[in-house]
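Colleague: okay, structure incoming, though there's no sequence with it:
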């Protein structure tokens, strides 16, 4: 499985986008159908249709040429008046029963919220399956288990260190735990270190020189911490998956808040190009890592869609909250101006993330 995932390279990004879009739009679709709304189109991607089919309910299911999103088009959605389309024909009583805009406020809000909710539920479900089957890698004490896996062709590998070796000291400093070991390596400034180890009850001395790792921005020798895989029962897996989803959500919201307050640079924002690159990198590490990556992206997609920005699901929910307070919808002009403002914000964000993506791409290819 890992070989297949790693072998298809950047096509993994297409799969990631399609899965996330399908989950999100399926949330809207299922709740809309539950509320009796007629679905006209379910599209994965935007633009010209590549292929599709029409089901017995009259819904057109299709894949479109640009796989960077998708949509569910519901009958009577945002028509604002009791007329159908550009024809000006009055909506019949039967059509009103299957029209989105003729549903109750609670039903419309539920349909809109269902998209982001599906992303969270999907992430919880995926992580719960992983915790219950593949298990969770729990870090262990190197004093008892020794060091973990060795990176091939790393300083540790070249010096002859092996998985399970117990680190006794580094440059005469006794090592009691993993944090102390990492600190001694990163504080070396790249000079040669004398490492005393214990292997099979025998002591030995190894000489190695740490190298600067660009990814972690620190000196390293290519040694992983020891882990033990622990699996959990269904209830514990579900609880842990829910907790992880909550933690990832808080982390994402904190990062967004830091960007707005200026404590984090806009350069940290990435768009489709960055996701494509990350999908490929994660896929090279194996199928399980790619599955976790999809779950985390699903959480981010759900959160971003809940932001109270017109054009996003959160913006529509904001409109419905105002409607609940006023006991009537916002006027057409007010909604139009807010939607235009929301579109301007989204376009600005898209320009920023695409600029960051392009700059990063040029840096990786040595152009700048």
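Modeller: Nice, thanks for sending it over. Since this is a predicted model, take the numbers as computed values, not measurements.
Colleague: switch to C-alpha atoms for all contacts and neighbour counts from now on
Modeller: Noted.
Colleague: now the helix of greatest length in the chain: buried residues?
Modeller: The single longest helix within the chain, with elements called by DSSP state H, is helix 332-364. Counting neighbours by 16 or more other C-alpha atoms under 10 Å, one finds that the buried residues in helix 332-364 are 338-339, 342-343, 346, 349-350, 352-358, 360-361.
Colleague: got another, please set it beside the one above:
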């Protein structure tokens, strides 16, 4: 139960933060946000507030913000069509009823001659069996009702495509950006709770029954040299130790302002790629609010670099698709992380957040990165790509991504049960 709650909270936070980035910029630039969704598939919960439908959906495979104009608008009324109209107190059309007009007995029925819901917001037509022509002003927030389902109209100035290249690019980039921000915030919190790694090679703790304990290394010892070579960073210390499995190393440490020589033999540990040496010590931490911010930026950069490296290896064939994990694999990993404590769970959340940000910026159709490519091409060409052609590309990309998700999820299930 603990893992289920932790997974739901983590998944909800990652998706919410990402989609909130898109949502916030869309609202600030005047776009009509039709829906803010967490998850895909059937609705579990929904509420409408300030023009936007907020939903929680069944399948925990992501989320989306649906902005007017990103996809073809569903409102399509042609001359000769009979529609019903209702009006507000100012005489403006506030409901356009396409069928089931019998359920709206107060609606004024007309035969459409001309309709413009993008720019002029007008409807012209004739009362049924009458020759008198009418012209009506449409309220910019009028509802289009078909099969008793209501959709707010989206004048062109409220649509995604009406905004500048910069505004559209920012709206697309804001989602991944918020994932990076979340990662930085989590690392800042972690730094203030458990501390920031010290600058020198000071030992924080020694693992019981480890080579370090057997050799006599102690907490607060500062390693200043190995085999006569001075060292000043933890990276140097790790590099020497990991490259020396089962080899005796003479370490010079500072203990109570005195130099002490210690013989340590790193244990050989098998990894997926190689055999490395480990001595069983951790780097000391110190609490420093001023160092927390640069530390969080460094950690975010370090994890970003590692993820990008692995993505490159996947693209070049150095990694198999089998290494990818979907919701099932992430849930299983979360279960293991939760058992190790809150701090590790927070670190895991931060890593998944930056991973989500990077993956969404990949130049693939249907992802934010793919959409940014089209906006960039428009900036270079000076005119937009045909929306229908772009829509087809993104639809195909989304279908392929869903297929990949199915394959990855199947692989996750096989790893768990086979």
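Modeller: Cool, the structure landed. All values reported here derive from a predicted model rather than from experimental measurement.
Colleague: need the TM-score between these chains.
Modeller: Structural agreement between the two chains, given as a TM-score (TM-score structural alignment, normalised by the length of structure 1), stands at 0.73; 343 aligned residues with a C-alpha RMSD of 4.3 Å.
Colleague: which of the buried residues of helix 332-364 of structure 1 sits closest to residue 241 of structure 1?
Modeller: Comparing these against residue 241 of structure 1 with C-alpha to C-alpha picks out residue 353 as the nearest, at 29.6 Å.
Colleague: show me where the stretch 301-418 of structure 2 has its helices.
Modeller: 327-338, 342-360, 368-381, 387-417 (DSSP state H, counting those that start in this stretch).
Colleague: give me the distance from the first one to the chain's centre.
Modeller: For helix 327-338 of structure 2, the distance between its averaged C-alpha position and the chain's averaged C-alpha position is 18 Å (C-alpha atoms, centre = their mean, to the nearest Å).
Colleague: of all the helices of the stretch 301-418 of structure 2, which one is nearest residue 71 of structure 2?
Modeller: Smallest distance to residue 71 of structure 2 across the helices of the stretch 301-418 of structure 2 (C-alpha to C-alpha): 7.2 Å, for helix 387-417.
Colleague: so where do the helices sit in the stretch 101-250 of structure 1?
Modeller: With DSSP H, counting those that start in this stretch applied, the stretch 101-250 of structure 1 shows helices at 105-132, 142-145, 155-159, 178-186, 234-261, listed in chain order.
Colleague: so which of these is the most packed in?
Modeller: With neighbours taken as mean count of other C-alpha atoms under 10 Å, those reach their highest mean count in helix 105-132, at a mean of 21.
Colleague: which strands and helices sit next to that helix?
Modeller: Counting contacts by 3 or more C-alpha pairs under 8 Å, 6 or more residues apart in numbering; DSSP states H and E, helix 105-132 of structure 1 is packed against helix 11-34, helix 234-261, helix 287-306, helix 313-326.
Colleague: so the second one versus helix 105-132, what angle?
Modeller: Helix 234-261 of structure 1 runs at 120 degrees relative to helix 105-132, counting by axes from the mean of the first three to the mean of the last three C-alpha atoms, to 10 degrees.
Colleague: report all helices and strands that helix 234-261 of structure 1 contacts.
Modeller: Taking 3+ C-alpha pairs under 8 Å, 6+ apart as contact, the helices and strands that helix 234-261 of structure 1 lies on are helix 105-132, helix 287-306.
Colleague: closest to residue 319 of structure 1 out of those helices?
Modeller: For these, proximity to residue 319 of structure 1 was assessed by C-alpha to C-alpha; helix 105-132 is nearest, at 9.5 Å.
Colleague: just want the angle from that closest one to helix 11-34.
Modeller: Between the direction of helix 105-132 of structure 1 and that of helix 11-34, the angle (the same axes, to 10 degrees) works out to 140 degrees.
Colleague: now find how far off-centre helix 105-132 of structure 1 is within its chain.
Modeller: 14 Å.
Colleague: likewise stretch 337-356 of structure 2?
Modeller: That offset, for stretch 337-356 of structure 2, works out to 15 Å (C-alpha atoms, centre = their mean).
Colleague: and for it, what span of structure 1 is it aligned with?
Modeller: Residues 282-301 of structure 1 are where stretch 337-356 of structure 2 aligns, taking TM-score structural alignment as the criterion.
Colleague: same question for that stretch: list its buried residues.
Modeller: When neighbours are counted by 16+ other C-alpha under 10 Å, the buried residues of stretch 282-301 of structure 1 are found to be 282-284, 286-301.
Colleague: let me have the helices of the stretch 101-250 of structure 1 in a markdown table, extended by distance to residue 83 of structure 1.
Modeller: Supplementary listing: these in a markdown table, determined by distance: least, C-alpha to C-alpha, whole Å:
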| stretch | distance to residue 83 of structure 1 |
| --- | --- |
| helix 105-132 | 19 |
| helix 142-145 | 71 |
| helix 155-159 | 72 |
| helix 178-186 | 68 |
| helix 234-261 | 40 |
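Colleague: of all these, which one is nearest residue 320 of structure 1?
Modeller: Proximity to residue 320 of structure 1 (C-alpha to C-alpha) singles out helix 105-132 among the helices of the stretch 101-250 of structure 1, at 6.7 Å.
Colleague: export the helices of the stretch 301-418 of structure 2 to TSV and tack on distance to residue 96 of structure 2?
Modeller: Conversion of the helices of the stretch 301-418 of structure 2 to TSV gives the following (distance: least, C-alpha to C-alpha, whole Å):
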stretch	distance to residue 96 of structure 2
helix 327-338	42
helix 342-360	38
helix 368-381	32
helix 387-417	26
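Colleague: ok, and what's touching the match of stretch 337-356 of structure 2?
Modeller: Judged by C-alpha atoms under 8 Å, 6 or more residues apart in numbering, the contacts made with stretch 282-301 of structure 1 from elsewhere in the structure are 1-3, 5-6, 9, 12, 16, 20, 116, 119-120, 122-124, 126-127, 245, 248-249, 252, 279.
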